[in-house]
Each structure stands twice: as structure tokens, then as C-alpha cells.
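Asker: Have a look at this prediction, sequence included:
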Amino acid sequence: MPDSPTVDELDRRIVLALQLNARASWKQIANALGAPESTVTRRGQLLLADHVVAVTGVLDHLRCGLGISIYMRFRARPGRALAVAQAVAALSAPRFVTITIGSFDVAAEVVVKSHRDVMSVVSQLESIDDVVESESMVVIRKFSAFEEWDPGLLGGQATGVLRTGGAVTDYAHRDWVEPEQLTEQEFEIARILAEDGRATYATIAARTGISESTAARRVESLVKRGCLRFRCVFESPVIGFGVEFLLWLIVEPGRIDEVGERLAKHPSTRYVSAATGRHNLILQGVLPHYGDLYQYTTQVVGQLPGLVTADLTLQVQTLKRAWVPIGPDGRPSPKEHR
């Protein structure tokens, strides 16, 4: 894994605060951290300017009927994992791409318009030079998403301050059946927030030709309906998690709900979803140290009810998150979005 940007304790706590509420004001973050507002503002703006962290607005494609997710894994010719990952990341459909150690060399999450488009996109990815084998799994329900993750490092009081006042933390994924229909104006607002998830209502108003109060109402409506969420993009070592992994599980069908909900509540889980294909649960997680892997495997994974098999692959370099390119230095560069 490439070296991550160096940060001090206050920087780390500011990033943690942004993870809990990516659009929190600097005043709100300062109150939560018990630090001077001027200091938090200066340091937070510097973290964003230096690309230690980025904030992007992400439309939930499942909620909005904009597409479906496919997780793909690739085996590459010896020594060609990076070249394959770069070729995958260069395409528009993948929103997450990482190099892994384990049963496969590269993993990606790909968004396609509908299940009818799966084969054309999969064929395009499988035809990449140096890909020798691949497998695909279609996401059919999320149990938790990155935006909901609470690393549990700031304490209950700070978390309460940051997640009070409009920050949606329970997206009720299981209750969504009929997709929301977005207006062209809402899509325009979403595009602006994809470029800068902390764009002010004044900025949104100026670029869309609406009033600030209307811009605020539109954004709040999108968030409340579960259509728009704000993703804080950073590499996990920045906040003290040195190990990042993907967990591919086969669970008895009757226990998928139980296991998915259980894993969603675990503090190491950043994302977990149910899928079709060889593995019916897919998880992205983090741990502080390499030495924590054994206990996680035996005490967390090994105790799951209805577990048939588990395949854990370590992430060694991530090239793309939420469509934001990640440089070799671990810095997000929000230059392209969907």
C-alpha cells in the first residue's frame, strides 16, 4: 500500500469528523472536537486543498433508478496487476478499483444502467489486455454504505454534535422498492456537488439560477429521500487503519439478512451488500493493524451464523473511490465524476 499523507492528531480528528458529517460547518466540527474554530477552519481547508481528503456528493443509483452495481474480480498475468487495474480505472463505468492480495489480483465495483447492459460492460472489461480470468456478482441490496460508517474514534458526544441537524445516518435500504424520480434541476445540483461536496448553497444558487433558500430545500430533499449522500474520500491509514480488505462470503440464503445486518453494525465494516453470483455477501472493511486479521477472521467471521465459506482479500493500492481517482500517493483527486 502506498504511503498515505502525513497528518497530526488534530488533522486526523478533523477527517474523522468529516466522515461522520461531510458537510458539517467548521464551527460545528470545532464544537465537536473542542478546538478553536479558526484553527479547525484553517486546518480543514488545508486538508481539502492538499487532497488529503475530498468530499463528493454521490447519487445513490439504486435509490434513484440510475443503474445497478456489479462487483468484479480479475486475475491478471504475472506482474500485470497494476496495468490491469489502471486499465479498469480508466473506464467510466467502474467507480471503485483496487489491487488485492489473495484469490484475485484486482477488484472493482462497476455501475451499469440495467441488468441488460451487464454483458456488454463485462465483456469490455474482460477484453482488457492481461486479464486471464474474471467473475461478476450483481448487488441486489445494501446493508450499509461508506457514508454511514462511524469508526467509533471520536466518542459519543462528538458524534452526537456532528450527526445532529439533517445528517441522514439510517438510509433504510431494505425499505426502498420504487426508485425516486429526479428532476433535471436536481441532477444539475447533484453534478455541482459531485465536483465539490462542500459547495455552499450560494454557489449552487449562482450556478443553477435559483435562490439560496431553494438550493437548500432541494439539497435537503435529495438527502432526506435517500437520493444524495456525501462521501468523505480518504485512505484509511490517515485515520489510523492500516489494513483495508474485501470479504467475500457465501452464507445460507435464509441467514443473509441476519448476517448482513450483523456485519453492518461492526465498527470495522465500511460497506456490506447482498449479491447474486458465487458470493452472496460482499464487505469492505478496515482494521488498525495486520495483527488484527487473525482475531477478525476467527472471532468475527468465524462466528457468523450460516456461514459456508469466506474469502478475505487484502487491498494494497486503490485507484478509484466513488469515481474519484486516487493517486499513487494516496491522495484523492476529484477531477471526474458520474
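Answerer: Great, that's in hand. Residues are numbered from 1 along each chain as shown.

Asker: okay, CA-based contacts and neighbour counts for the rest of this
Answerer: Noted.

Asker: What are the contacting residues of stretch 271-283?
Answerer: Defining contact as C-alpha atoms under 8 Å, 6 or more residues apart in numbering, one finds that stretch 271-283 is touched by 136-146, 149, 246-251, 256, 260, 263-264, 269-270, 284-285.

Asker: where exactly do the helices run in the stretch 1-150 of the chain?
Answerer: 9-20, 26-33, 37-49, 81-89, 118-126 (DSSP state H, counting those that start in this stretch).

Asker: let's bring in a second one:
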Amino acid sequence: MVSVTLDALDRGLLQVLQLDGRAAFSGIARQLGVSERTVARRYRRLCTLGLRIVGQPVPLRLGMTRWLLRIHCTPDAAGTIAEALARRPDTSWISLASGGTELYCAVTARTPHDRDALLLDKLPRTPRLVSVSAHCLLRLFTGITSTWYASGLPFGRAQETDVLLPAAELHEPVGPLTLDATDRALLAALAKDGRAGLPELAAATSRSTSSVQRHLDRLRADGALGFSVDFDPQHLGYQMMTHLWLRVAPGELSTIGTTLAAHPEIAFAAATTGPHNLVASGVFRGSDDLYHYLDHRVGSLPGIQAIETAPILREVKRLTPAVA
């Protein structure tokens, strides 16, 4: 990876975008105390380094179910299986871990039939696949991501939970929101560029800018749409990404999940089914940083009965919203 230098202004811009991916450059400039032109220039530079702002539908709000798959396969088949899963529109995040024999795959199922077609039909017939365990994500404690790895920007997230987490994720589930053709076209356009302007969105949806604005406002207000920042954490000095599987006392699940969500190292945390009832994804500067986090930050929390760590070796697919 080419070495780059990011200063406090770059980091500040990234942090503001985490709070609102569509924040206007003028508003960002006021928050950071610089000119709008400077913000636009820094944003373009970060984009050359891989920065993406991605609009994401919230599966729970749209009546869809999220699953995390742990797939064990033979070493010679891991890459092939991962690439095949990456081509599916219902997968959003795929990584290789545990010596290249274990895959993690985030899947969003629109219907029980779609779920069963993958879990009960397609995967069992895949050559050189050893085992599959499917874990239903029950409650998210961080972000709006339906794609497993949300942002990887581990600096100061004190205010993020209230800003990023839609009402559909924070409170008891409500009835699924019905989407029309304009909504679906708008979500597809925002998945490519979450900061696309109203004229571009109007062209993509064949609607007027005023109609697009109304649909956009409705989707955000109803908790069906959020925005995530995708930026390689290695540019920020974080060289290790790790999955954490935790077994937590049932009565402590919400407390532990909320606590992890407030940790700047944690990009994602969710309650899940299975022998480990809480799963998280964290970013760390290195192995010593991870050890300190496990020993001093997590290990001291009451209610945690066991922790399993699985460092990520390679990301095959990330931050790709499933089709709404």
C-alpha cells in the first residue's frame, strides 16, 4: 500500500462524514473552521485514496433479515467460494480468516424462500465446503450498516450512535416500509454514490429534483436509509481487523452490546443467534493493541463468559448494500 499522510483536517472531515454522509461542504467547513474550497479539495483527495460514501437500505425497516455465515472449506477452495459468493447480489461483506479456511459472509434475505435457497440448497451442494453455520442478526448496536463492516474509522465516536442509528434499529421494530419504484431507483443510485447531487439522482430515477428530495427525506425520516463511510483503516494506521465472538450472560446482552458500540475500536456490534450471542468487528493498530483491548477493555466487563477472536486476513467484498 502506498504510504499517505492524513492530518487532523483529513480526520476531522472523515469524522463529520460519519455523522452525516450527505453533509454539505459549507456546513462541514463551518464545523472545521476552514473554507468550503478547502473541504472540497480534501474530500477529492480522500476519494483518490478510496473514500466512498454509500447509501444503505436498513434491512429490518424493509422487512428483510440479516444473516452472518461462518463457512469452513478446504484451503484450496476458499478463494473460489468467496468470489462466487461475492457475485451474489444478496451478499454485502465477505472476508477470509483463520488461515484461509474460514469465510465470513454477510447475507440479507428478502424472503424465507431466498434464505432457504442459499442455506439449504446452494451452499450444501458446493464442492469442498466443509461446514456452514448461519447466525441471524437480532439487534444492531452500532451504525446503520447491513454490510458487516461499516466504517473502520476508529476515532472519537461518542456522538455517533444517536446520529447514525435509525429509529428502526434503536427501538422496537415497526411494520416494514413499502417501497415504490422511485424509492428503489433512488436506493440503487445512492448505493453507487451516497453524495450524488439532486440533479444526478433525478436523472437516475427519472423524477424531478423536488420529487427526489421528498423521497429522500421520507426514507431517512422513516429509518429506511442511512449512509456509511468506507475508507481503508490502514490509511489511518490500523493494520489489524478482527472479528470478536462473545458469549454474554443473557441479562447483560444489551448492556455489553451498547458498551462495545461506544468503543472507538469497534466498527460493528450486534446480538446474534448461536453459541456466541454477541458478535463485533474491530480495528486495531496491531497485535499489541488488540491484546490491550481484550485484556483491559473487554475482559473487565461483567457478564462476558467467553471471547473468540478471528483476525481478518483479506476482504473479498465490503460495503455493498443488498438489493432492496
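Answerer: Everything's here; your move. In this text, all values refer to a predicted model and were calculated from it rather than measured experimentally.

Asker: what does A204 of the second structure align to in the first structure?
Answerer: The alignment partner of A204 of the second structure in the first structure, by TM-score structural alignment, is R207.

Asker: is it true that L225 of the second structure touches V54?
Answerer: No - the criterion here is C-alpha atoms under 8 Å, and L225 of the second structure misses it with V54 at 10.3 Å.

Asker: These two: who's more crowded?
Answerer: Between L225 of the second structure and V54, counted using other C-alpha atoms under 10 Å, the more crowded position is V54 (27 against 23).

Asker: What count of nearby residues applies to the closest residue in space to V7 of the first structure that isn't next to it in sequence?
Answerer: Nearest residue to V7 of the first structure in three dimensions, chain neighbours excluded: V238, at 6.8 Å (C-alpha to C-alpha, 6 or more residues apart in numbering). Residues near V238 of the first structure, counting by other C-alpha under 10 Å, number 23.

Asker: R297 of the second structure too?
Answerer: A count of nearby residues for R297 of the second structure, using other C-alpha under 10 Å, gives 13.

Asker: From what I see, M72 of the first structure and E133 are in contact.
Answerer: No - assessed by C-alpha under 8 Å, M72 of the first structure is found out of contact with E133, at 10.4 Å.

Asker: which of these two has more neighbours?
Answerer: Remark: of M72 of the first structure and E133, M72 carries more neighbours, 21 against 12, as counted by other C-alpha under 10 Å.

Asker: which one in the second structure is aligned with the more buried one?
Answerer: The alignment partner of M72 of the first structure in the second structure, by TM-score structural alignment, is L69.

Asker: so what's the residue positioned nearest the centre of the first structure up against?
Answerer: In the first structure, the C-alpha nearest the mean C-alpha coordinate belongs to F146, at 4.1 Å (C-alpha atoms, centre = their mean). By C-alpha under 8 Å, 6+ apart, the contact set of F146 of the first structure is 231, 270-271.

Asker: From the residues you listed, pick the one nearest R218 of the first structure.
Answerer: R231 (18.2 Å; C-alpha to C-alpha).

Asker: State the distance from the closest one to L10 of the first structure.
Answerer: Per C-alpha to C-alpha, to the nearest Å, R231 of the first structure is found 20 Å from L10 of the first structure.

Asker: Between these two, tell me which one has more neighbours.
Answerer: Neighbours per residue, other C-alpha under 10 Å: of R231 of the first structure and L10, the larger number sits with R231, 25 against 15.

Asker: so which helix or strand takes in the more buried one?
Answerer: For R231 of the first structure, the element it lies in under DSSP states H and E is strand 228-233.

Asker: Tell me where the first structure has strands.
Answerer: Assigned by DSSP state E, the strands in the first structure fall at 54-59, 68-76, 94-101, 106-112, 131-144, 228-233, 243-251, 269-275, 281-287, 307-321, 324-325.

Asker: most packed of those?
Answerer: Mean neighbour count (mean count of other C-alpha atoms under 10 Å) peaks for strand 228-233 among the strands of the first structure, with a mean of 26.

Asker: Number of residues surrounding the residue nearest to D11 of the first structure when sequence neighbours are not counted?
Answerer: Excluding its sequence neighbours, the residue lying closest to D11 of the first structure (C-alpha to C-alpha, 6+ apart) is R43, at 6.8 Å. Neighbourhood size, R43 of the first structure [other C-alpha under 10 Å]: 16.

Asker: Over to G152 of the first structure?
Answerer: G152 of the first structure: 12 neighbours (other C-alpha under 10 Å).

Asker: residue contacts, the nearest residue to it once chain neighbours are set aside?
Answerer: In space, and not counting its chain neighbours, G152 of the first structure is closest to P267: 6.8 Å by C-alpha to C-alpha, 6+ apart. By C-alpha under 8 Å, 6+ apart, the contact set of P267 of the first structure is 149-152.

Asker: And these, which of them are buried?
Answerer: Among those, those classed as buried by 16 or more other C-alpha atoms under 10 Å are 149-151.

Asker: What lines up with A83 of the first structure in the second structure?
Answerer: Alignment note (TM-score structural alignment): A83 of the first structure maps to T80 of the second structure.

Asker: In the first structure, what range does stretch 256-272 of the second structure match?
Answerer: Taken onto the first structure by TM-score structural alignment, stretch 256-272 of the second structure occupies residues 259-275 there.

Asker: what about the matching stretch, distance to the chain center?
Answerer: How far stretch 259-275 of the first structure lies from its chain's middle: 13 Å, per C-alpha atoms, centre = their mean, to the nearest Å.

Asker: Check stretch 111-124 of the first structure too.
Answerer: Relative to its chain's centre, stretch 111-124 of the first structure lies at 21 Å (C-alpha atoms, centre = their mean).

Asker: Endpoint to endpoint, it covers what distance?
Answerer: Chord length of stretch 111-124 of the first structure, first to last residue, is 13 Å (C-alpha to C-alpha).

Asker: Only the buried residues of that stretch, if you could.
Answerer: Under 16+ other C-alpha under 10 Å, the buried positions of stretch 111-124 of the first structure are 111-112, 118, 121-122.

Asker: Dump the residues you listed to CSV, plus distance to D50 of the first structure.
Answerer: Below are those laid out as CSV (distance: C-alpha to C-alpha, whole Å):
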residue, distance to D50 of the first structure
V111, 29
V112, 32
V118, 37
V121, 34
V122, 35
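
Asker: gap between A109 of the second structure and P275 of the second structure?
Answerer: From A109 of the second structure over to P275 of the second structure (counting by C-alpha to C-alpha), the distance is 22 Å.

Asker: and if you look at M1 of the second structure?
Answerer: Counting by C-alpha to C-alpha - M1 of the second structure and P275 of the second structure are separated by 37 Å.
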